[in-house]
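Trainee: please find the sequence and the predicted model below.
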Amino acid sequence: MKKQYKKLSFIAMLVLVLAACSKWDGYKKYTEAGETIYSGKMDSVKTFPGKNRIKITGLLPADPKIVKCKIKWNDGKDSVMYDITKGIGIDSFSKIVAIPEGIYNFTIQTFDAVGNSSMKVNAAGTAYGAKYESGLSNRVVNRAELMPSGKAELAWDNLDAASGALGTWVRFTKVGDVVDSVFVPLTQTLTSIDNFKPGSSVVLRTLYLPKPTCIDTFSCQQQTVGVKYEITSQYLSNTGPGFQRATFDGRWGTLAAPWITNAAAKNKGGLYGGYSSDAGGVINWETWNNTPVTNGIVYQTTSSPLPAGKYVVSFDEYSELQANSTIYCVAAAGDAGIPVLANLSTALGYVGAYNGANIGATSPSATDTRSFTFTLSSPSVVSIGFLANIVGSGNPGSYIQIKRIQLFSTN
């Protein structure tokens, strides 16, 4: 029995020795070329987005043997190699990689002089470019207007800072043809520009930072915005408040030159119409006592051609119009006057005497300001006036007072 136990013990020991030899032979095939030596790997790697480029930073370990750093992307298809001059301590690494717009995964390794590499370090980064910029928009200007003081005012719409917007550069021209600019931050809602040159425009360019860590600032395509300024006195006259009269019967009358009044506008005995002395002198029609107006027109023509550009006609009125009555302010090219109702579509522009959505309803019993725009592609004189189609309906009838008319340029 004792001999059998010794025999079993010997066999077990032999099996263990053979197994150990087998493992050692398996390990030797991995070390036949010698021990693997690694270069020190980069630490604390960060990426910073830019415009068609990405900045990559990190810390190089205290390994004086490091002489190169290789950065690869696109699954290793693209790469760049940098020479490293290394001291004995920890050094910082900072390089900018020129790269097309997109999102990338980078693999970073360091190398010593004989080609030993470090373990791989991975990092992701983003480059922005033309595609990103094409989606940017300038901050909206709700109102751009030259004030009587000579200051231009720009009233801004809100723009969320979460969009990455930083603010807007505004370029403008002052009196004396001095070109200047100002940066408007997002927090500013009203910008005033002193000594603004009448008739000039402002040029906008809003700046963006896609992310707070971005190394480049992006901007929209520049946008030109016309500044509204009044040119009434340069081209029109007798425009109120306090319209001047020609013929007059004590209340009703006709407008003084340069206004022209057609026969259809004279609904007071065929002699008077289009004017009353109410409120100090107004353009006026009233159809109490069954005195309708059909295609009644008062207009004047600009004293000289308006330059090509964009314009606004504005007027202040008070009206009480019945459902089947309309009054339009109209602008038409040339000096032949403004069209009748059937040809209204041929006008440069027009607007009803009160909110067009409510034509057919009684307008509010208060003064309202109405306006419309028109554009000239080439210089032209323009006829501007009022077209009335007011049906008489006993008492009450329809009634309107136009207290002032103004012409603005928005070039």
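Mentor: Received it, and whenever you're ready, just let me know what you need. Residues are numbered from 1 along each chain as shown.

Trainee: going forward, measure contacts between C-alpha atoms and count neighbours the same way
Mentor: Noted.

Trainee: so who does Thr150 touch?
Mentor: No Thr there; residue 150 is Gly. With Cα atoms under 8 Å, 6 or more residues apart in numbering as the criterion, the residues that contact Gly150 are 194-196.

Trainee: neighbour-wise, which one of those residues leads?
Mentor: Neighbours here mean other Cα atoms under 10 Å. Within the contacts of Gly150, the largest count is held by Phe196, at 25 neighbours.

Trainee: returning to that earlier point: of the contacts of Gly150, which belong to strands?
Mentor: Judged by DSSP state E, the contacts of Gly150 include no members of strands.

Trainee: which among these gets closest to Thr173?
Mentor: In terms of Cα to Cα, no member of the contacts of Gly150 lies closer to Thr173 than Phe196, at 6.3 Å.

Trainee: excluding its backbone neighbours, what's nearest the closest one?
Mentor: Across the structure, with Cα to Cα, 6 or more residues apart in numbering as the measure, the residue nearest Phe196 apart from its sequence neighbours is Lys174 (4.4 Å).

Trainee: one more to weigh against that first structure:
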Amino acid sequence: MKTIYNTFKLFLLLVSGAFISCQDMNEVHEEYIKDGEIIYTNKVDSLSTFGGKNRVKIKGYITGAFNVNEIVVTWQDGEGQQIFPYNKSTQDTDSLALIVTELEENSYEFKVTSRDADGNLSVANIAFGTAYGERYRSNLEARTINHLSFDGSNMEVLMGLGTELQRGTEVKYTNTDNEEIITTVVREENNVLLENVSINSPIAYRTFYVPTAANEGIESTIDEFESDWETLVVPSFGNVLNSVVFNPVLGGLEMEWSNPDGAVLVYTITYTVNGVIKTQTINSSDVNGEAIVSGMDEGEQIINVSVADAYGNSFGPKDFTVTPIPAQLLDKSAWTIFDFSSEEAGGEGLVNGYATAAIDGDVNTFWHTQWGGASPPFPHHFSVDMGAEKTIASFETFRRQGNGNGQTKIKFLISTDGETWTDLGEFSVDSKTNDGQVSAIKSAPTARYFRYVAVEGPTNFAYLGEVNVYGLE
């Protein structure tokens, strides 16, 4: 009997505890529903941001939002707010593109919620974005200009490689009809042609940027920002070309020019001999310069000149009408080699390798310094007896055809007796061209013997396809 009593007592205690617990839970719940039960609208998902010019674009998706009529974006703990109307489409899921405007240049934490007509809000979703402004823009620089070339009418401007944040570059100039022209160079291109440009008027350029790089080809910003306009500095040495004059001399012309700044310049002279294009290159920083252009055809003809600096900027070519004093290609039938520093005897074949291959009248055969058993260093030379005294206007040399590894600097010496030598000076040669290269001698000296000297080059070896002499027999 006592056991039944204790069991009943325990049952009453459990029922009382359960009643009290339920009462406590109802009190907790009442705290949240005292103003009515909370209703949440559909949440905006998959947020991403795109920075812009004092604005940010927020993209996202909302699904099943039949009761939603606006999207609310807040930032800075609610101090900033912008509301976007929302109209449900016929699709279950809608994409959103919300552009928050009038933002100061800064980074932001945006809270994005949806709201229905009764004012019910969704759970907020967070997105981080940056608005850019004048502080960012003022630090931008126009795309680099590597060099330019001007032919007297058109200017080609070569730019540095575009970066992933750069977009188009605008170039603004005035043409010879006094019209302002603006042309755009896209990031993937490096050069732009300014047609009929007036170099006496300012040439300006600026580059557009985006703050962040594209991700898998999709832009991450919605606006471009332009750098300040910069002025293209046209090198002053263009006036040097206008100072060039030619005077006729034996076998060619004497060229004179004025270079007031004393800049290190490269003068390239191009002309035609018997239908073959000839090129002569002169490196000089002389304020009042002069040089001889030799080995030319008889009669009136066109010669053109370009001038360039060490940075690749160039002017020209400019055409000149000239009439040189005739000189002739000297006959080689009596020429002999009487001295040489080195030759490759047999390793290049029956003709090639020997010094005699340089005076045999065939540019396709060649002299080669020794490589079998030894490879003596620069300088290398061979000496020629022309059989009688000749008046020398110029030397013409041809590299070993198709081979650009030979000497890049040469010199010539002359003698009347083969023992006492007069140095005519050093000449630079282009080892990358098969064309004949002229080394003109201003004094037009008389000599029976000459010595060809290879002064320096990229390896120990020197080689030469042919050497000619222009002058008078």
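Mentor: Noted; the coordinates are in hand. Since we're looking at a predicted model, the values are computed, not measured.

Trainee: TM-score for these two?
Mentor: Once superposed, chain against chain, the TM-score is 0.56 (TM-score structural alignment, normalised by the length of structure 1); 275 aligned residues with a Cα RMSD of 4.0 Å.

Trainee: just send the contacts of Gly150 of structure 1 back as a markdown table, with distance to Gln401 of structure 1 too.
Mentor: As requested, the contacts of Gly150 of structure 1 are exported to a markdown table (distance: Cα to Cα, whole Å):
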| residue | distance to Gln401 of structure 1 |
| --- | --- |
| Asp194 | 36 |
| Asn195 | 36 |
| Phe196 | 35 |
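
Trainee: quickly find the element holding the nearest residue to Ala388 of structure 1 once chain neighbours are set aside.
Mentor: Once its chain neighbours are removed from consideration, Ala388 of structure 1 has its nearest residue in Ile327; the separation is 4.5 Å (Cα to Cα, 6+ apart). Secondary-structure element containing Ile327 of structure 1, defined by DSSP states H and E: strand 326-333.

Trainee: next secondary structure after that strand?
Mentor: Secondary structure here is assigned by DSSP H and E; on that basis, the next helix or strand after strand 326-333 of structure 1 toward the C-terminus is strand 349-352.

Trainee: where in structure 2 does that next one fall?
Mentor: Aligned by TM-score structural alignment, strand 349-352 of structure 1 corresponds to no residues of structure 2.

Trainee: tell me the buried residues in the helix or strand following that strand?
Mentor: Proceeding N to C from strand 349-352 of structure 1, the next assigned helix or strand is strand 368-376, under DSSP H and E. With burial defined by 16 or more other Cα atoms under 10 Å, the residues of strand 368-376 of structure 1 counted as buried are 368-376.

Trainee: what's the farthest-apart pair in those residues?
Mentor: Within those, two members stand farthest from each other by Cα to Cα: Asp368 and Leu376, at 26.8 Å.

Trainee: helices of the stretch 1-150 of structure 2, start to end?
Mentor: Listed from the start of the chain, the stretch 1-150 of structure 2 has helices (DSSP state H, counting those that start in this stretch) covering 2-33, 134-137.

Trainee: looking at these, which is closest to Ile222 of structure 2?
Mentor: The closest approach between Ile222 of structure 2 and any of the helices of the stretch 1-150 of structure 2, judged by Cα to Cα, belongs to helix 134-137 at 14.6 Å.

Trainee: the closest one maps to which residues in structure 1?
Mentor: By TM-score structural alignment, helix 134-137 of structure 2 lines up with residues 130-133 in structure 1.

Trainee: try stretch 450-470 of structure 2
Mentor: Going by TM-score structural alignment: stretch 450-470 of structure 2 matches no residues.

Trainee: mind listing the strands for the stretch 101-250 of structure 1?
Mentor: Per DSSP state E, counting those that start in this stretch, the stretch 101-250 of structure 1 carries strands over the ranges 102-112, 121-128, 141-146, 152-156, 165-174, 178-185, 190-193, 201-208, 218-219, 223-226, 229-230, 245-248.

Trainee: would you mark the buried spots in the second one?
Mentor: Put plainly, it is strand 121-128 of structure 1. Residues of strand 121-128 of structure 1 classed as buried by neighbour count (16+ other Cα under 10 Å): 121, 125-128.

Trainee: ok, the longest one next?
Mentor: Neighbour-count burial for strand 102-112 of structure 1 flags 104, 106-112 (criterion: 16+ other Cα under 10 Å).

Trainee: now the residues you listed as a markdown table including distance to Gly253 of structure 1?
Mentor: Written out in a markdown table, the entries for the buried residues of strand 102-112 of structure 1 read as follows (distance: Cα to Cα, whole Å):
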| residue | distance to Gly253 of structure 1 |
| --- | --- |
| Tyr104 | 79 |
| Phe106 | 85 |
| Thr107 | 89 |
| Ile108 | 90 |
| Gln109 | 94 |
| Thr110 | 96 |
| Phe111 | 99 |
| Asp112 | 102 |
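
Trainee: biggest separation within the residues you listed, which pair?
Mentor: For the buried residues of strand 102-112 of structure 1, and using Cα to Cα, no pair is farther apart than Tyr104 and Asp112, which are 26.2 Å apart.
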